[in-house]
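J.: no sequence on this one, just coordinates:
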């Protein structure tokens, strides 16, 4: 037993003496990064339990020895651990390039009462009741009974002229939306008057009020510079106003297809 204790004491003494005799040298290092700030990065020597932090330029000074383990860490970087080799000891310099840390979030399940089956979810959607706004007596300064004050057709014609010369823009029926919004501000008395009045002429002045130049060029194979000439050609034909109605849109396209073929044929003959 005495021999075992003596051996352990001798071994621990050698270890203590070896650690005291281990000479560490001062090494100048720098932290490099492509995008992130390199100030305040922790550089820790786990072999000597001593560390430091970098300055505003990412520079630091630390004592190391051969085979010491150096840990470099910061919130914005992936932590790394490296071993001091002979090149570092001989050059007394250390360069560390850190990679920006990318935080990967865990998947989050958001529950909104839907089950994922579109048909079932649509059936389960609650339909809001009609909204009735009581505007009171507001006919003094504003003529809300004027048919043109909030006339849906006036709004429709204006939007058709602005939104790419057509009814739809990015798949949204702005005319229908605008009509529903403005319909909220029309009094019941005004609605009755509008039903009894003669409807406005819905016939556009030309095809460009229905289709844009780009649509005409791509659909009917007419170059964009010839679209104005094609418009003049159509005006000479006196298009039937009934074709401009929404329910006759396919007939209008069929008519334009035939007329575009005739127009292109006449132009080819001229050339």
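T.: Nice, I can see it. Worth saying up front: this structure is predicted, and the values here are computed from it rather than measured.
J.: only C-alpha atoms for contact and neighbour calcs from this point on.
T.: Noted.
J.: Quick one: the helices in the chain, in order.
T.: With helices called from DSSP state H, the chain shows them at 2-21, 86-91, 118-124, 152-162, 174-183, 188-196, 213-219, 227-235, 249-270.
J.: Could you save those helices as JSON lines and add columns showing mean neighbour count and distance to residue 63?
T.: Converted to JSON lines, these look like this (neighbours: other Cα atoms under 10 Å; distance: least, Cα to Cα, whole Å):
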{"stretch": "helix 2-21", "mean neighbour count": "11", "distance to residue 63": "14"}
{"stretch": "helix 86-91", "mean neighbour count": "13", "distance to residue 63": "10"}
{"stretch": "helix 118-124", "mean neighbour count": "10", "distance to residue 63": "65"}
{"stretch": "helix 152-162", "mean neighbour count": "17", "distance to residue 63": "73"}
{"stretch": "helix 174-183", "mean neighbour count": "15", "distance to residue 63": "71"}
{"stretch": "helix 188-196", "mean neighbour count": "12", "distance to residue 63": "88"}
{"stretch": "helix 213-219", "mean neighbour count": "16", "distance to residue 63": "72"}
{"stretch": "helix 227-235", "mean neighbour count": "15", "distance to residue 63": "80"}
{"stretch": "helix 249-270", "mean neighbour count": "14", "distance to residue 63": "84"}
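J.: put this beside the first:
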């Protein structure tokens, strides 16, 4: 009887292990980074003890299952772990945006959609922006597709409150989102705050960042693509309170932009 029981337990464990292995699927991924260091980035599935590296185009293929831990690492980046969710499983695609900052990986964005592009702006050359990550724009159509690592704008994390906290949406830190995508559009030189009406004209935005910023405002606020700069100017010209750009006021700033966008989109007859 004992032998039969031991054999049954052994077969059950073997079946469970086989099921986990057989349930893994291949996911095609791509690394995007503001440098030529696309090749040789380690992509390691610590849940399966298997890994791979990116090719010269930053592409990789790895087998994953739901809730697997995928680690990205290279000498020039800080190691970062991503937990595979259902959206990545369903799409079988994953694009990882890496932002370098001298041996430091400040931001990682995971997309289960096939989007690529160089989204990092050379911070040294952008004089009208605050240093660090303030000059990075990502256009987000569905915020649940993204995961952000903590940065200097992140509050102290209370894991117990995530189920009820209002700043987390499908795992996305809304405060980080506002800090990355919206604030940079309205940040001018603080010493020239009195010239707010011309602030948007002085902001150097290259083609890629303009494209992704336009998409973000279009998808989330309904701003037409061809009225992108007009909306920026409108918000700043209507007594924009620049204190809303301070850390800790992200939600108030988001509410302000929502109200401004509604006013901006009204027909001229209603505005008058």
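T.: Okay, I see it. It should be emphasised that the depicted structure is a prediction, and the values quoted were computed from it without experimental measurement.
J.: what TM-score do we get after superposing?
T.: The TM-score (TM-score structural alignment, normalised by the length of the first structure) is 0.34; 102 aligned residues with a Cα RMSD of 2.4 Å.
J.: mind checking which of the helices of the first structure is nearest residue 30 of the first structure?
T.: Across the helices of the first structure, residue 30 of the first structure has its closest neighbour in helix 86-91 (12.5 Å, Cα to Cα).
J.: Could you point out the helix or strand that follows the helix or strand residue 19 of the second structure falls within?
T.: Element membership for residue 19 of the second structure, per DSSP states H and E: helix 2-22. Heading C-terminal from helix 2-22 of the second structure, the first helix or strand you meet, by DSSP H and E, is strand 25-33.
J.: Of all the residues in the helix holding residue 19 of the second structure, which ones are buried?
T.: Within helix 2-22 of the second structure, no residue counts as buried by 16 or more other Cα atoms under 10 Å.
J.: I'd like to check which residues are in contact with residue 82 of the second structure.
T.: Counting by Cα atoms under 8 Å, 6 or more residues apart in numbering, residue 82 of the second structure makes contact with 69, 70, 71.
J.: Now tabulate the helices of the first structure in JSON lines and tack on distance to residue 53 of the first structure.
T.: Listed next are these as JSON lines, based on distance: least, Cα to Cα, whole Å:
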{"stretch": "helix 2-21", "distance to residue 53 of the first structure": "25"}
{"stretch": "helix 86-91", "distance to residue 53 of the first structure": "19"}
{"stretch": "helix 118-124", "distance to residue 53 of the first structure": "56"}
{"stretch": "helix 152-162", "distance to residue 53 of the first structure": "62"}
{"stretch": "helix 174-183", "distance to residue 53 of the first structure": "60"}
{"stretch": "helix 188-196", "distance to residue 53 of the first structure": "76"}
{"stretch": "helix 213-219", "distance to residue 53 of the first structure": "63"}
{"stretch": "helix 227-235", "distance to residue 53 of the first structure": "71"}
{"stretch": "helix 249-270", "distance to residue 53 of the first structure": "74"}
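J.: nearest to residue 32 of the first structure, of the ones you listed?
T.: helix 86-91 (16.5 Å).
J.: ok, back up a step: most neighbours out of the contacts of residue 82 of the second structure, which is it?
T.: For the contacts of residue 82 of the second structure, the largest number of neighbours (other Cα atoms under 10 Å) sits with residue 70, at 22 neighbours.
J.: Please, which helix or strand holds that residue?
T.: Going by DSSP H and E, residue 70 of the second structure is in strand 69-74.
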